[in-house]
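[1] got a structure for you, letters missing:
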């Protein structure tokens, strides 16, 4: 344990907000957490480390006490104010990084999600401040959700930063720095430079690979700290680059604060980021991180290939082409019955996790949806499964989304966080132990970040010395299973950053020339049944559903928590490979069948596509003078296809196809004229 000297700022707040106070009282069960007496109206918000001694005003650092206990405590600390000792890798990395900053002014740390990068940044700042090399700390993060998270985490170690600085750079006088976003930095770079000239500052770039996401972000960083090749323009006392994933990029995306090696990838020259210190996920799993288990669920699916006018039938696992999988998963998770069944499985796994730790921590589920409509449907069905409000919907159209996310993360009660990939990076909530992945996205970087959300470890698990598995539910498709397996490896391998010059323009404002409708349309899909559970990272980690059910029964007989059944199955199979119970079942070969589509099904698919385009245009009529009403738009489409007024219901597939083509052309014109983003339904690859 290391004592923290004064001088790292103090919490600007002395008291919790009204909502936080309610939570604090609820966590105490209405009794003084010091002496146990029932709390009256004069109950107190007690700092465990006195506010005058640098204690944080937060739920994690406070308790509900009776008035008498709080008066007796006075300004003395109720707990040891020392900081916890650094983890092994943090202690080893500290001297290396400090030496690098001393020599060159810049250093890069690569550490797997959950390794403790935030605490490490605090250690570096403390050392620099104690030695007189830094007076302030500015942290730059990828999104607004992480601003308060960083500030709260550092406040727990009594380093106080302003996560909502005035004008983007003017900090509260009680703090020793700020937390800002890369986007916010573009408008406040000049102010940041002014502050850095007045007081030596450590600049921390969290998930530094995002600096290359947009040219303006990179320019803002370069204006503050210059580049790795030269000290010109270096206004910070030091720069600490932090990333959970080492990365490669093309020359036009090089980040000014990062060192690179030149490498050849498939004959193309790339720049590979160089870390001054790395800690890999492989060294942390089972100690600091949970090992993930992948639960794959399969179902029967029928798709119409609109271009070929055929019907494809089989299981999700039989779908071999990306657009087929995308359509099945995206449209399937808009089916209320399927979503309800998937939610029921996720809630069941969460219940098993809670039973394993005897409800000693408010474990949570994260549901990852493809879009906001799917997220809303999922939240409704989760609440139905649980029988009470349980889902916390976090979507961008809600102005209170960030507050909802923060409240859910810190809630003393279990819940389901339902989001559209806005919480896949940097979001830190160790209580998330189950992820329901209801998305078709297979980008390895996205999956690695998503999986990391369930791999952090709670204090309860550390105290019990028994880690839960991170349980992840997915639709059973080989490409998705493979991508998750690669994502675990990618936690400590090098990933390519997309090149702006070659990125797909679909979906960007003004990119109407790329408008396409999906080739496939979902006819129906059965509810999903468990296909297998895979212990990721094990070469023989896949356990088929029948085998898993047998092992679960065995676990219950032996009083082994059900959540460990996949590991028990793998271990037992290795120990006794000849016993039928532990012999891995052989999956059946793919069985996708193709038949000619009947006219009724084909027409239904085309009508669904026409409806999607019409609905999109309905929301854009207010700035399109060509059509006074959506009826006018549809009338002109019918007329172009030779369909008489009122007779679209009798139109054939050929006429409906012409309606679709005409509508898409008009939407293309609209997008090019007004700079509108393309409708979601038009972003599928048409192949």
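    Ah, there it is. Just so we're clear, the structure is a prediction, and the values are computed from it rather than from any experiment.
[2] C-alpha only now, for contacts and for neighbours.
    Fine.
[3] next up, the contacts around residue 251.
    By C-alpha atoms under 8 Å, 6 or more residues apart in numbering, the contact set of residue 251 is 270, 271.
[4] any idea how far it lies from residue 273?
    As judged by C-alpha to C-alpha, to the nearest Å, residue 251 and residue 273 stand 12 Å apart.
[5] repeat for residue 125
    The gap separating residue 125 from residue 273 is 23 Å, by C-alpha to C-alpha.
[6] again with residue 183
    From residue 183 across to residue 273, the span is 22 Å (C-alpha to C-alpha).
[7] neighbour count for the two, which is higher?
    Between residue 183 and residue 273, counted using other C-alpha atoms under 10 Å, the more crowded position is residue 273 (22 against 18).
[8] contacts only, for the nearest residue to the more buried one once chain neighbours are set aside.
    In space, and not counting its chain neighbours, residue 273 is closest to residue 260: 4.5 Å by C-alpha to C-alpha, 6 or more residues apart in numbering. By C-alpha under 8 Å, 6+ apart, the residues touching residue 260 are 271, 272, 273, 274.
[9] second structure for comparison follows:
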């Protein structure tokens, strides 16, 4: 006879059945913990709200407040049962490379926005299912990322506990298969607590591993803490140039003493695959005037033994000048009270308005050098837009708890506000896909920091075909970084096109200088658009203006004007050749024709990959569909046939 599972009988036997429903007391706790708002959409909870398991009950998630969340009915029904995790092509290849290496340590370098977190959690779950490991630990660089990793892991069906500072019980908390901590927490007793939690076979994920080289104590603590792990997956979204003289734990170095990456997925490949957005770099020049008594005294005393504090310095941002002058010029133009920054912010907001015509919740980010400057920019944006944007201090040294910064970032991510201002930057890994326009107002010129900022704008969302824009001072070093990034993209697109055509043919961290106390900024001119860097080429102000006029003529939003520049260049070259050519010389006309054909091939290649990405199929399957639709192989297609192919793919994009 079956016995009823109510009352005391539920506690009988060694393995009583798990309780599915939250009690009234637990529901009250979840409601209060969420401040009466839905944990997903932030809407005010109404009668009938749902108490939901974060780690699904069907997958063994406990009915406990530590595994619960308060959701509105709409969000809970949308959540539903999650389908198996679908990996992108690069993620599948990285998983295969990990198993092929069969090594304790494996370093993956993938561009921001490519999906390192999803790849890592898939691998963690696969290792657990294979019985290779029983537990998972994640070490992240910030408090904000610690919570974000725990949330992402829960969505992937892995229960990880985000250990708060001072919580000595969180490292081995019952009901979880692992934990998430920060590098900072490993100092002191944290390293021993984490090491002890690895008594069972453990997979360690070391996010943004280059942070372990920031200071020796972090690296030593990390080495001690995760040494017992069966496998250690090291992740970075930014290339760094640290060599073997300042080694980072669990990272290999080649014979030349430079870091050896086991699997790389760079920005160019991510854009070619439709995984990341393309970014336009808009450089602005301007003139700065300042005085520097300390420097004047040095120079005049050397010349005639006298001091003269009345000498002024003047420089244009785009000019080649000593680093000391670059720092002084940037200090001057970044002052909110002078004309350069107000004009830059006004132009950036106008760009954002253009983008929001197509993407209503698109947003902008200003990266400021110091907190008082950030407050000044917020005041300027309030004058421009009528709304004061939030100012986020995400530097861990300035805001160790980062609780306020996290709340501001979370609210901004879920909202529709236009602008957010951050001191230095919004932390690595913070995912705000609606960021589309940025203003670089930092003095830091290192490629590491620059690429971290660029990474804030490249994340994609479904059904969005926009280019992100980053407005930068026309300082030569920053321009060089932009060219390098665009050159990587251009090179990767060409490689992708060549590989695809071949397949068809076969049948199928420095922080920069600080402001000098005695230096006095005097004035800065309004910003002047100098040039844009897009698709590996520089675009002049005149070309961009012509493209914007053409876009308006064609009924295309101005936000897409930069995409027309290569086409207008090809048309202009063809017209010039036609006018200059004599009847006996028809050969030169083939040069612009070839350029146009090359441009079309790249555009068709990019569209095909984007359609494949949206449909979750391989690019070769799109090529087969094109052949079935009557189009020839791209390797043999004429300009007219490529244009027809582009039109077909554009139609498929709209239907995806």
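    Yep, it's here. This is a predicted model, so every value here is computed, not measured.
[10] contacts only, for the residue nearest the centre of structure 2.
    Most central in structure 2 under C-alpha atoms, centre = their mean is residue 455, positioned 3.3 Å from the mean C-alpha point. Residue 455 of structure 2 is in contact with 111, 112, 113, counting by C-alpha under 8 Å, 6+ apart.
[11] which one of those sits closest to residue 432 of structure 2?
    For those, the closest approach to residue 432 of structure 2 (C-alpha to C-alpha) belongs to residue 113, at 9.8 Å.
[12] for that closest one, which three-state class applies?
    Reduced to three states with DSSP: H, G, I helix; E, B strand; the rest coil, the structure at residue 113 of structure 2 is coil.
[13] now residue 413 of structure 1
    Once three-state DSSP is applied, residue 413 of structure 1 turns out coil.
[14] just residue 553 of structure 1 next, same as before
    Classification of residue 553 of structure 1 by three-state DSSP places it in helix.
[15] that one maps to what in structure 2?
    In structure 2, the residue paired with residue 553 of structure 1 is residue 549, using TM-score structural alignment.
[16] can you pull out the strands in the stretch 101-250 of structure 1?
    Under the criterion DSSP state E, counting those that start in this stretch, the stretch 101-250 of structure 1 contains strands at 106-111, 136-141, 177-181, 201-205, 226-227, 230-234, 238-243, 247-249.
[17] which residues are in contact with residue 205 of structure 1?
    139, 140, 141, 239, 240, 241, 242 are the contacts of residue 205 of structure 1 under C-alpha under 8 Å, 6+ apart.
[18] now the helix or strand harbouring residue 672 of structure 1: which residue numbers in structure 2?
    Here residue 672 of structure 1 sits within helix 653-674, counting by DSSP states H and E. Mapped onto structure 2 using TM-score structural alignment, helix 653-674 of structure 1 covers no residues at all.
[19] packing partners for that helix?
    Other helices and strands packing on helix 653-674 of structure 1, by 3 or more C-alpha pairs under 8 Å, 6 or more residues apart in numbering; DSSP states H and E, are helix 599-618, helix 630-640.
[20] give me the angle between it and helix 599-618.
    On the basis of axes from the mean of the first three to the mean of the last three C-alpha atoms, to 10 degrees, helix 653-674 of structure 1 is oriented at 20 degrees to helix 599-618.
[21] compute the inter-axis angle for helix 653-674 of structure 1 and helix 630-640.
    Using the same axes, to 10 degrees, helix 653-674 of structure 1 lies at 130 degrees relative to helix 630-640.
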